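Asks: have a look at this prediction, sequence included:
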Amino acid sequence: MIGEQQTPRATDVATTKLPDTWAHTPLTVVMPTYNEAGNLPGMVELLMGLDQPGLRLLVVDDSSPDGTGKIADELAEGFLTEDGKPRMSVLHRTAKDGLGRAYAAGMAKAVEDGAEYVLQMDADGSHPAGKIAEMLGVARSTGAGLVVGSRYVPGGTLSDAWGAHRKLLSRWANAYASTILGTRVRDITGGFNLWSAPALKAIDLASIGSAGYSFQVEMKFKALRRGFQVMEVPIHFEDRTVGESKMNLAVQLESIAMPWKLRARAGK
């Protein structure tokens, strides 16, 4: 039983038309899932419908009790390239041990399988698929190792469903981490990020210590420390319409402590 499915929004429609060679760039979207049965079918349909023949989707499922992993397997059977190769695959993990570790596992797999770029994207519909082409275009044209889909550069916006307190807390978290680490990235906590394969190899995904959302901060900081250019593209960040947030107290505490740990390791 798939349940309620998310309907793609107008903001998900791509407005950037890539040159044909760029549209064929091997790009893998890594999408961790845990109890996202209501969201995944709509997200898959949206991504597979983009005018980017080089785009692949890797779902990383942490043994979701609601059957998300099985749904992902069934969906993957329906999307093949013209020569019969899969455009979608599923990495099944046996335990739920954090968003950061799920992303790291999926990103390492994507690079191993030949992706030139890897995009982090949540399954809950909060990240606008229509911005993927623009982010890839920025990466290809500038040589950036990381392109951030940013809520906090001019033109970036947050869902109206977010109350004033939640918006303030999010801005504070970004300012907190950026100030401690001394970076100019406006959306250092954001999770909609496009990485080049060389950047991911230089960061060494196996060395990432964050299990939760602080993964986003640690990854960006390490990219900057290794000299990679970081660009930010404005996005509209939507609130999830199906399912529940995975944020809990342990994740929040890790996010508070991680910038200080990274600063200490860097000798700042």
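Replies: In hand now; what should we look at?
Asks: alpha carbons only for contacts and neighbour counts from here, please
Replies: Fine.
Asks: for the helix or strand containing Ala173, packing partners?
Replies: Using DSSP states H and E, the element containing Ala173 is helix 164-181. Contacts defined by 3 or more Cα pairs under 8 Å, 6 or more residues apart in numbering; DSSP states H and E place helix 164-181 against helix 249-266.
Asks: next one: the helix it packs on to chain centre, how far?
Replies: Mean C-alpha position of helix 249-266 versus that of the full chain (Cα atoms, centre = their mean, to the nearest Å) differs by 20 Å.
Asks: let's bring in a second model and compare:
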Amino acid sequence: MSVPHTPAVLTPLPAEWARTVTTVVMPTYNEAENLPMMAEALMALPLEGLRLLVVDDDSPDGTGRVADQLAEKYHEPGRPRVSVLHRTTKEGLGRAYAAGMARAVEDGAAYVLQMDADGSHPVGKVSEMLGVALSTGADVVVGSRYVPGGTLSAAWGAHRRLLSRWANAYAGTILGTRLRDITGGFNLWSAAALRSLDLDTIDSAGYSFQVEAKYRALRAGFTVVEVPIHFEDRTVGESKMSLAVQLESVAMPWRLRAKEMRSSGGRAR
């Protein structure tokens, strides 16, 4: 079930909520310049239970070494704050997220937050998203660019804005969902929802992971709430949106739709 939601100001959270074990899963590939700033901003949040798990795909620029240094810097006895999952090959954003989210749940996270390392997702919204989940019982909280109050960076040109809107409308129409930002990558998940998704069986290797995971959650009956965010453009580094990733994103909604129809005997739900 998709539920639009305009939350009240929820920061700072009650102490009990702030202690909720919440792991930010942050895939990286050549993000050595961005990662220290992101880690510092996250560790400064008034969330005692917040952890950061960096999932690095053997970045040539040394991001993995930077992540290890950050793990040492923010280490506190009895309170793990930053950890690193080193992967030996670059298999795509979706595979990195699936591996990191599964590890986070295994390590005891009650909630897992997907977040990019490039600064496009607002750190200041993390507490609010956790507060919305805890106060409403939502299973998934989507940081949405396209609900009222959501905004995009002024650096985005008209073509990029149109393409993003079209991608959401395209996937949403094919899959029959009412989510405004089904392609967005700033999402908070309950551990229960992630266990139900069976992350090892997700097909998407690239950005279409965002669509497939949300679609599965909706089909399983989990409550998905959207909250408005400001989406900023990256200032350092380059986008990893290759042609192959774009083609997978175009094909994935149809693959999910076909799979759904097969499982329901040829009847779309």
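Replies: That came through, no problem. All of these numbers come straight from a predicted model, not from anything done at the bench.
Asks: past the helix holding Ala173 of the first structure, which element shows up next along the chain?
Replies: Next in line after helix 164-181 of the first structure, if elements are assigned by DSSP H and E, sits strand 193-196.
Asks: over in the second structure, find the residue span that next one aligns onto.
Replies: Alignment note (TM-score structural alignment): strand 193-196 of the first structure is matched to residues 187-190 of the second structure.
Asks: quick one: the matching stretch to the first structure mean distance?
Replies: Compared with the first structure after fitting, stretch 187-190 of the second structure has a mean deviation of 0.1 Å; criterion: mean Cα distance after the TM-score superposition for the first structure.
Asks: check which helix or strand covers Val233 of the first structure.
Replies: strand 230-234.
Asks: my error: substitute Leu218 of the second structure in the last question.
Replies: helix 209-219.
Asks: same question, Thr21 of the first structure
Replies: Short version: Thr21 of the first structure belongs to helix 20-23, going by DSSP H and E.
Asks: which part of the second structure lines up with that helix?
Replies: Using TM-score structural alignment, helix 20-23 of the first structure pairs with 15-18 in the second structure.
Asks: cool, stretch 252-262 of the first structure as well?
Replies: With TM-score structural alignment as the criterion, stretch 252-262 of the first structure aligns to 246-256.
Asks: how close does Ala23 of the first structure sit to Ile256 of the first structure?
Replies: Per Cα to Cα, to the nearest Å, Ala23 of the first structure is found 39 Å from Ile256 of the first structure.
Asks: comparing those two, which residue is more hemmed in?
Replies: Ala23 (19 against 14; other Cα atoms under 10 Å).
Asks: element containing the closest residue to that one other than its chain neighbours?
Replies: Closest residue to Ala23 of the first structure in three dimensions, ignoring its sequence neighbours and counting by Cα to Cα, 6 or more residues apart in numbering: Gln52, at 4.7 Å. Taking DSSP H and E as the definition, Gln52 of the first structure sits outside all helices and strands.
Asks: gap between the residue nearest the centre of the first structure and Leu194 of the first structure?
Replies: Closest to where the C-alpha atoms of the first structure average out (Cα atoms, centre = their mean) is Gln120, at 2.1 Å. When Cα to Cα is the yardstick, Gln120 of the first structure and Leu194 of the first structure sit 6 Å from each other.
Asks: next one: Gly49 of the first structure
Replies: 19 Å.
Asks: one step back: post-alignment, the match of helix 20-23 of the first structure versus the first structure, mean distance?
Replies: Stretch 15-18 of the second structure sits 0.5 Å off on average (mean Cα distance after the TM-score superposition for the first structure).
Asks: how many neighbours does the equivalent of Asp56 of the second structure over in the first structure have?
Replies: Aligned counterpart of Asp56 of the second structure in the first structure: Asp61 (TM-score structural alignment). Other residues near Asp61 of the first structure come to 26 when the count uses other Cα under 10 Å.
Asks: secondary structure element holding the nearest residue in space to Asn193 of the first structure that is not next to it in sequence?
Replies: Closest residue in space to Asn193 of the first structure, ignoring its immediate chain neighbours: Val148 at 4.6 Å, by Cα to Cα, 6+ apart. Using DSSP H and E, Val148 of the first structure sits in strand 146-150.
Asks: what does that strand rub up against?
Replies: 131, 135-136, 138-139, 156, 186-187, 190-196, 199, 223, 228-235 (Cα atoms under 8 Å, 6 or more residues apart in numbering).
Asks: where does it end up in the second structure?
Replies: By TM-score structural alignment, strand 146-150 of the first structure lines up with residues 140-144 in the second structure.
Asks: buried stuff in that stretch?
Replies: 140-144 (16 or more other Cα atoms under 10 Å).
Asks: and the closest residue to Trp260 of the first structure other than its chain neighbours, how many neighbours?
Replies: Nearest residue to Trp260 of the first structure, sequence neighbours excluded (Cα to Cα, 6+ apart): Ile180, at 6.9 Å. Ile180 of the first structure sits with 13 neighbouring residues when counted by other Cα under 10 Å.
Asks: which residue lines up with Ile180 of the first structure in the second structure?
Replies: Match for Ile180 of the first structure (TM-score structural alignment): Ile174.
Asks: would you confirm that its match contacts Leu256?
Replies: No - the pair Ile174 of the second structure and Leu256 fails to qualify as a contact (Cα atoms under 8 Å) at a distance of 9.2 Å.
Asks: can you check which part of the first structure stretch 65-72 of the second structure sits on?
Replies: Counting by TM-score structural alignment, stretch 65-72 of the second structure corresponds to 70-77 in the first structure.
Asks: what does that stretch contact?
Replies: Against stretch 70-77 of the first structure from outside (Cα under 8 Å, 6+ apart): 2, 37, 40-41, 44, 59, 86-90.
Asks: hmm, back to that, quick one: the helix holding Leu218 of the second structure aligns where in the first structure?
Replies: Going by TM-score structural alignment, helix 209-219 of the second structure lines up with residues 215-225 of the first structure.
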